[in-house]
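Undergrad: coordinates for the following, if possible.
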Amino acid sequence: MVTTTALETELLELAGAVPDPELPVLTLHELGVLRAVHVQGTDTVEVDLTPTYTGCPAIEAMTLDIERVLRAHGMREVTVRTVLAPAWSTDDITPEGRRKLQEFGIAPPRVRENFGPVPLPLGPTRTIATDVTADQDPVRCPHCYSTETELLSRFSSTACKALRRCLVCREPFDHFKEL
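TA: Predicted structure coming up:
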């Protein structure tokens, strides 16, 4: 059993409050990429950070922001380690993070019932409530909440988002893909 000290809990909260550089509406805690904080001595800390995907360009900015925040809190030496196992998944996004994505105009990833590999079907690009299988919810428009949407591009402003359009209100929107 791993015990966490009061200082580690405090530093985890501080590092977790850092905004994601690509989605500043979310904190690193809400995105689920901040894994652990380990204090060693009185002013040395090691932080475990898991990128949303291997090679994520935002990892460097996240690292610098975490270092800045923790140094401002009195930590002399801050080491941020990139931890690839267990891999990050959209299941790691907190309910608060999902709510914030929706409010920001990005359709949050659908909640998966079964854990494990995510299937990549190359089927129809439109998702209408009647077209969706029982184990998968439709992608809802974050503007009007319609389930009648279509895929415009499998990639959007970042590799972890797809570009979709609502067939009812006709507004384009990002969809945070399930990973």
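Undergrad: going forward, measure contacts and count neighbours with C-alpha atoms only.
TA: OK.
Undergrad: ok, residues contacting stretch 79-88?
TA: 32-33, 45-54, 63, 66-67, 179 (CA atoms under 8 Å, 6 or more residues apart in numbering).
Undergrad: in PyMOL, select just the buried ones from those.
TA: Here is the PyMOL selection string for the buried members of the contacts of stretch 79-88, based on 16 or more other CA atoms under 10 Å:
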select buried, resi 32+33+45+46+47+48+49+50+51+52+63+66+67+179
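Undergrad: return the subset of the contacts of stretch 79-88 lying in strands.
TA: Taking DSSP state E, the ones among the contacts of stretch 79-88 that sit in strands are Val45, Glu46, Val47, Asp48, Leu49.
Undergrad: could you also give me the structure for this next sequence, so I can compare it with the first?
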Amino acid sequence: MSARAAVSAVVDPEIRVVTIDDLGILREVTEDPETGRVTVTITPTYSGCPAMDMIRADIRRALATAGYLDVEVVTVVAPAWSTDWISETGRAKLAAAGIAPPNPARRAGPIPIALAVPCPQCGSAETEQISRFGSTACKSLWRCRACREPFDQVKPL
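TA: Next up, the predicted model:
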């Protein structure tokens, strides 16, 4: 198994339905052909994310299992992570798990303001934010008025 494949399969410890690759946390995986050293570059979803220590440990464990013992995990904060980095596969996995993925950010023109988030259970736009804070700091808590189900939304950044 390649180093990239091993690291790409690491599951996010807070949102267990997606990998760090799906979320765009995984930036780069390089292997030095001379030494065999693997360097993994990651970016936290936000400053102070408590999951980063677990992610680093999971990366080292995945690489060790794949036979890579000389590993360096580098955390970079610039450019800052954006919800635009979530892959289409990641967005689909979030929605399938009942977590509303954020819409891609727009970089030009008027900035859209989301007054409602479509319910990942029934698709209704009749939703309301219950709390700016969900089950983790990177999510907010919403409720669907149509099906009455609560759901998390990954906060758009």
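Undergrad: returning to that earlier point: tell me which two of the contacts of stretch 79-88 of the first structure sit farthest apart.
TA: Val45 and Leu179 (29.7 Å; CA to CA).
Undergrad: which ones are touching the residue nearest to the spatial centre of the second structure?
TA: By CA atoms, centre = their mean, the mean C-alpha position of the second structure lies nearest to Leu23, the distance being 3.0 Å. Leu23 of the second structure is in contact with Thr83, Trp85, Ile86, Ser87, Gly90, counting by CA under 8 Å, 6+ apart.
Undergrad: and it, what's its match in the first structure?
TA: The equivalent of Leu23 of the second structure in the first structure is Leu31 (alignment by TM-score structural alignment).
Undergrad: how close does its match sit to Ser157 of the first structure?
TA: Separation of Leu31 of the first structure from Ser157 of the first structure (CA to CA, to the nearest Å) stands at 17 Å.
Undergrad: ok, Leu163 of the first structure next?
TA: Relative to Ser157 of the first structure, and taking CA to CA, Leu163 of the first structure is found at 8 Å.
Undergrad: three-state assignment of the residue of the second structure positioned farthest from its centre?
TA: In the second structure, counting by CA atoms, centre = their mean, Glu34 sits farthest out from the average C-alpha position, at 32.5 Å. State at Glu34 of the second structure, reduced to three classes by DSSP: H, G, I helix; E, B strand; the rest coil: coil.
Undergrad: can you map out the helices along the first structure?
TA: With DSSP state H as the criterion, the first structure has helices at 6-16, 28-31, 59-72, 95-104.
Undergrad: got a markdown table for those, with distance to Val37 of the first structure too?
TA: Below are those laid out as a markdown table (distance: least, CA to CA, whole Å):
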| stretch | distance to Val37 of the first structure |
| --- | --- |
| helix 6-16 | 6 |
| helix 28-31 | 12 |
| helix 59-72 | 11 |
| helix 95-104 | 21 |
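Undergrad: which of the ones you listed is buried the deepest?
TA: Of all the helices of the first structure, helix 28-31 carries the top mean neighbour count, a mean of 24, counting by mean count of other CA atoms under 10 Å.
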